[in-house]
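Asker: Curious how this folds, go ahead:
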Amino acid sequence: MKGLTHIVSQVTEWIWGLPMILLLLGGGIFLSVRLGFFQIRYLPHILNQTFGKMFSKSSKPGSVTPFQAATSALASTIGAANMVGVPVAIAMGGPGAVFWMWVVALISMATKYSEVVLGVKYRQKNEDGEWVGGPMYYIDKGLGWKPIAWLFAFGLMLEIAASMMVQSNSIATLVQSTFHIPVWITGALVMLLVGLVTYGGIKRIGQITEKLVPLMVSIYLIAALIVLVFNAREIPYAFELIFVHAFTPISAAGGFIGAGVAAAIRWGLARGIYSNEAGMGTAPIAHATAQTDHPAKQGFWGIFEVIVDTLIVCTMTALVVLTSGVWKDVKSEEASSMVSQALGEVIGSSLAGLILSLVLFLFVLSTVVVIVYYGEKQAEYLFGSTFAKVMRFIYICAILVGAVGGLQFIWQFLDLLLALIVVPNIIAVLFLNKEVRDVTKDYFLNVYKRNESVEQKDGPMRKVH
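Answerer: Purely as a prediction, here's the structure:
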């Protein structure tokens, strides 16, 4: 078993290194060029259609509101990686890594948008009258690659089981270390909560995530703002570090070992690519349930995800680490504790630990709720709605198994299974680029331009009256 584990570890480490970065980054660049960098050209309009309409009601076809679909997707995206991954990138690549993280975020917007557009375009109603969609449907219906669609769905169905156990174990051990509650009690409580939510289907999940995601993000951002207010004088210097050392090396200082430009680019690209999960294929499953009359409209919510996850939450983490100075004092192998230390210097380590533990608990809980739904939809695509309900029960039971540390050998295959779903998804999205371009062109020619001309005609009338 040790030999097998070692081989799996070596293979996954190689796949998730340069090959995956090149695939996801290259795919994002290709799609950005193909779509004319619309995510930058029309950014004000995109912001108006998302941030400006977060709480708007809709009567269009779909199961949940566009915002509920976006928060469901965000629930599985925002997590501990936002608090841990960014400090690690800074520790290994220096402050300049943050700049390259931003660059990748702008490129990844095209990938996430394309996934969501295809998810909505090829969605269909299931036996219960609910809208379902995702990579398995656009790979199957859009390209006719049914075996590849089946491979994606089967791989994700298994990956969710492993991920469920890892997530529940992290939340149980966190609660045990912070509140001294036995892991089995936390596992049972989380299992009950997740069961109550997921048995209500995507509508109940959407109702929960539209409240939970803004709450947990707000708590974290408030904690980060406390640090930034305390270190306000250092904010201009932090931005100077980011922009200057994106293109010039930075020397060692304190616990920081120094970093060259190549390291800044590598770690910035990796963090930017993996933080918002663009190209991973999970977000379209949630967005396919949205109430919308045009795929491009929901695609904008995919861009909204990238903005919130990478450009807002990850950036706030970076500024906390840089303005507090902990990035120079903490050794790279202890980088995951940087946010906790920075907040602890302002409000005390005990209160900082309590706040961050609460945030992490909410991050993981929201993730578990949504990925149960993702796994269930793969089972439904493969074997029908009855088997999907069986898999939901298995996933919920896996929460308790993972909480107590059971079946750990399965966890070793998590990254390998994830690669098996990412590769076919991003390749399918690239092959379907013409479909995405046509949808985008239709929106900006027939919806955006029409609305713009109506506003111009109505403008003088409003002035007269």
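
Asker: C-alpha only now, for contacts and for neighbours.
Answerer: Fine.

Asker: can you map out the helices along the stretch 251-400 of the chain?
Answerer: Applying DSSP state H, counting those that start in this stretch to the stretch 251-400 of the chain gives helices spanning 261-275, 283-287, 295-306, 315-324, 326-329, 338-347, 349-383, 385-403.

Asker: Quick check, residue 338 in contact with residue 329.
Answerer: No. Shown here, residue 338 and residue 329 do not form a contact pair, counting by C-alpha atoms under 8 Å, at 9.2 Å.

Asker: quick one more, to check against the first:
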Amino acid sequence: MLKTIVSYNDMINAFIWGVPSMICIMGVGIWLTLNTRFIQFRKFGYTLKHTFGAMFDKKEAGDGALTSFQSVCTALAGTVGTGNIAGVAGAIALGGPGAVFWMWLSALLGMCTKFAEVTLAVHFRERNDHGDWVGGPMYYIKNGLSKKWSWLAILYSTFGVLTVFGTGNATQVNTITTAIDSALTSTGAFKHGLPSGVNLGIGIAITLLVLVILIGGIKRIGRVAEKLVPFMALYYIIFGLLVVILNYKNVPGVFRDIFEGAFAPRAITGGVVGSMFIAMRRGVSRGIFSNEAGLGTGSIAHSSAEVDHPVQQGLWGIFEVFADTIVICTITALVILCSGVKINYGKTAGAELTISGFTATFGGWVSVMLAVALCCFAFSTILGWGLYGSRCIEFLLGKGAIKPFVVAYSLVAIVGATMDLGLIWNIADTFNGLMVIPNLIAVLLLSGTVIRLTKDYFSKEKSAK
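Answerer: Next up is the predicted model:
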């Protein structure tokens, strides 16, 4: 029965992530890049100065809003997760080292796509019944397009509600249990993996923590995210860079494999991965799963930011994709490929492959440290996607549906602790692909607004100088 479900889901994924999707995702990114005159490159220095450079400026947000830093941390809580660790490992195993190249390319274009999504989300946001700022694809469809497009907003929100249970929760909890299992097994605490009762206990503990935080609303989520995200990102980056430095002799060969494998994966994988399109599909889909450029979900968190101009927050969208994929995903890829750990190409892989890259360099003790990082990554993602799901269900059914949703969402952690990783990732890919469609249609139709707002913002900046 399970094999049949996997088989059918693979067929659906092959269609959703087929040539048309690749053309749409990359095409919209190229269109926005050209029409904003390569803003992600042209204004990259400006972006870093006004995002990373101003990250720790002390500022308080008003009622129903977050500071720009809290908003980006909440968005990064959703993006910087198991997609950066387990997702990258899966992309390399199924698409070869060349998948990393396509992940980079999709991220470079995705920086502009995310910029457009965030700018639109802030521009077309509104206050809900609680006085909170709410926005995202469903709101820029509702408030930016005519009423005849209202079905698109409903479609996006419906896919969003369905997606968060798998992408935002089940896959994350599954990775947490895998990380803990690998850590304890490598240290000799358990020779044959975690007992099923331990997995259940982990699921229950996560359920309770998620419930307490999400019930507290956007302010509580923002406060947790601004403390957790910087810590976990820096923690992981330092350990990853140490692996690369200690294996520096392998770095040139790894980059050669990445670029060669992007166009001729057969030569690198021994023929197991023989198609450039497979490498492209795995790289792009895992890249989007990680940085969410094209999904529009991150813009839901960004729409809560207290800013003077939509483009001001849109710049954080560029920074977010850069930090998530160009920095953190690349470090994961280099850890796996530089460490020389064996990769079973053509077979599903997850966090355990990334962990093996670290342990091959440092020894078994580091698996405990990595388990901590993985748990932080995954838990932050659960919180971020819990917010996305809450906003989607609120848009569909009103504020009365939020608490029942939060309870149901929290309980999924118990299920995710015992499910099969391969099936979870496959289903997550399916719903991610479905969310892309209505969002990219809206972003493309509203691209003129993005261009106008961008010109307005930088003309005011020029005048002020």
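
Asker: TM-score for these two?
Answerer: Once superposed, the chains reach a TM-score of 0.86 (TM-score structural alignment, normalised by the length of the first structure), with 446 aligned residues with a C-alpha RMSD of 3.0 Å.

Asker: And the helices of the stretch 251-400 of the first structure: which comes nearest residue 5 of the first structure?
Answerer: helix 385-403 (18.5 Å; C-alpha to C-alpha).

Asker: Mind listing what's buried along that closest one?
Answerer: 385, 388-389, 391-393, 395-403 (16 or more other C-alpha atoms under 10 Å).

Asker: One more: stretch 140-154 of the second structure?
Answerer: The neighbour-count check on stretch 140-154 of the second structure (16+ other C-alpha under 10 Å) flags 140-145, 152-154 as buried.

Asker: how about residue 289 of the first structure, what's its match in the second structure?
Answerer: Aligned by TM-score structural alignment, residue 289 of the first structure pairs with residue 304 of the second structure.

Asker: Report the separation between that match and residue 294 of the second structure.
Answerer: Distance of residue 304 of the second structure to residue 294 of the second structure, computed by C-alpha to C-alpha, to the nearest Å: 19 Å.

Asker: swap in residue 249 of the second structure?
Answerer: 36 Å.

Asker: Please identify which of these two sits among more neighbours.
Answerer: residue 294 (32 against 11; other C-alpha atoms under 10 Å).

Asker: The more buried one reaches residue 436, doesn't it?
Answerer: Yes. Shown here, residue 294 of the second structure and residue 436 form a contact pair, counting by C-alpha under 8 Å, at 5.6 Å.

Asker: before we move on, back to that, burial of the match of residue 289 of the first structure, as a residue count?
Answerer: Residue 304 of the second structure, neighbours per other C-alpha under 10 Å, totals 32.

Asker: got it, and the one 10 residues further on?
Answerer: Other residues near residue 314 of the second structure number 29, with proximity taken as other C-alpha under 10 Å.

Asker: Might you report the residue contacts of the counterpart of it in the first structure?
Answerer: With TM-score structural alignment defining the correspondence, residue 314 of the second structure maps onto residue 299 in the first structure. Applying C-alpha atoms under 8 Å, 6 or more residues apart in numbering, we find residue 299 of the first structure in contact with 112-117.

Asker: returning to that earlier point: residue 338 and residue 329 of the first structure: who's more crowded?
Answerer: residue 338 (29 against 14).

Asker: Mind jotting down where the strands sit in the stretch 51-200 of the first structure?
Answerer: Applying DSSP state E, counting those that start in this stretch to the stretch 51-200 of the first structure gives strands spanning 124-125, 131-132.

Asker: give me the stretch of the second structure that the last one matches.
Answerer: Counterpart in the second structure of strand 131-132 of the first structure, with TM-score structural alignment as the criterion, is residues 133-134.

Asker: same thing with stretch 72-82 of the first structure?
Answerer: Against the second structure, stretch 72-82 of the first structure falls on residues 74-84 (TM-score structural alignment).

Asker: Just the residues contacting the matching stretch, thanks.
Answerer: 168, 171-172, 175, 221-222, 225-226, 229, 233, 286-287, 289-292, 298-302, 320, 324-325, 328-329, 332, 351, 374, 377-385.

Asker: rerun at 6 Å
Answerer: 222, 225, 290-291, 298, 301, 324, 329, 377-378, 380-381, 384-385 (C-alpha atoms under 6 Å, 6 or more residues apart in numbering).

Asker: next one: stretch 130-138 of the first structure
Answerer: For stretch 130-138 of the first structure, using C-alpha under 6 Å, 6+ apart, the contacting residues are 119, 122-125, 149, 284-285, 288-289.

Asker: Can you give me the end-to-end span of it?
Answerer: 17 Å.

Asker: How about it, which residues are buried there?
Answerer: Buried-residue list, stretch 130-138 of the first structure, by 16+ other C-alpha under 10 Å: 131-138.

Asker: Same check on stretch 434-453 of the first structure?
Answerer: 435-437, 439-440, 443.

Asker: again with stretch 320-338 of the first structure
Answerer: 320-328, 330-332, 335-338.

Asker: picking up where we left off before, with neighbour count as new columns, can the contacts of stretch 74-84 of the second structure be given to me in JSON lines?
Answerer: Below are the contacts of stretch 74-84 of the second structure laid out as JSON lines (neighbours: other C-alpha atoms under 10 Å):
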{"residue": "222", "neighbour count": "27"}
{"residue": "225", "neighbour count": "26"}
{"residue": "290", "neighbour count": "28"}
{"residue": "291", "neighbour count": "34"}
{"residue": "298", "neighbour count": "31"}
{"residue": "301", "neighbour count": "34"}
{"residue": "324", "neighbour count": "23"}
{"residue": "329", "neighbour count": "29"}
{"residue": "377", "neighbour count": "29"}
{"residue": "378", "neighbour count": "28"}
{"residue": "380", "neighbour count": "31"}
{"residue": "381", "neighbour count": "30"}
{"residue": "384", "neighbour count": "31"}
{"residue": "385", "neighbour count": "30"}
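
Asker: Max pairwise distance over those: which two?
Answerer: Longest span within the contacts of stretch 74-84 of the second structure, C-alpha to C-alpha: 222 and 329, 23.5 Å.

Asker: picking up where we left off before, how close does the match of strand 131-132 of the first structure sit to the first structure?
Answerer: Stretch 133-134 of the second structure differs from its equivalent in the first structure by a mean of 0.7 Å after superposition (mean C-alpha distance after the TM-score superposition for the first structure).
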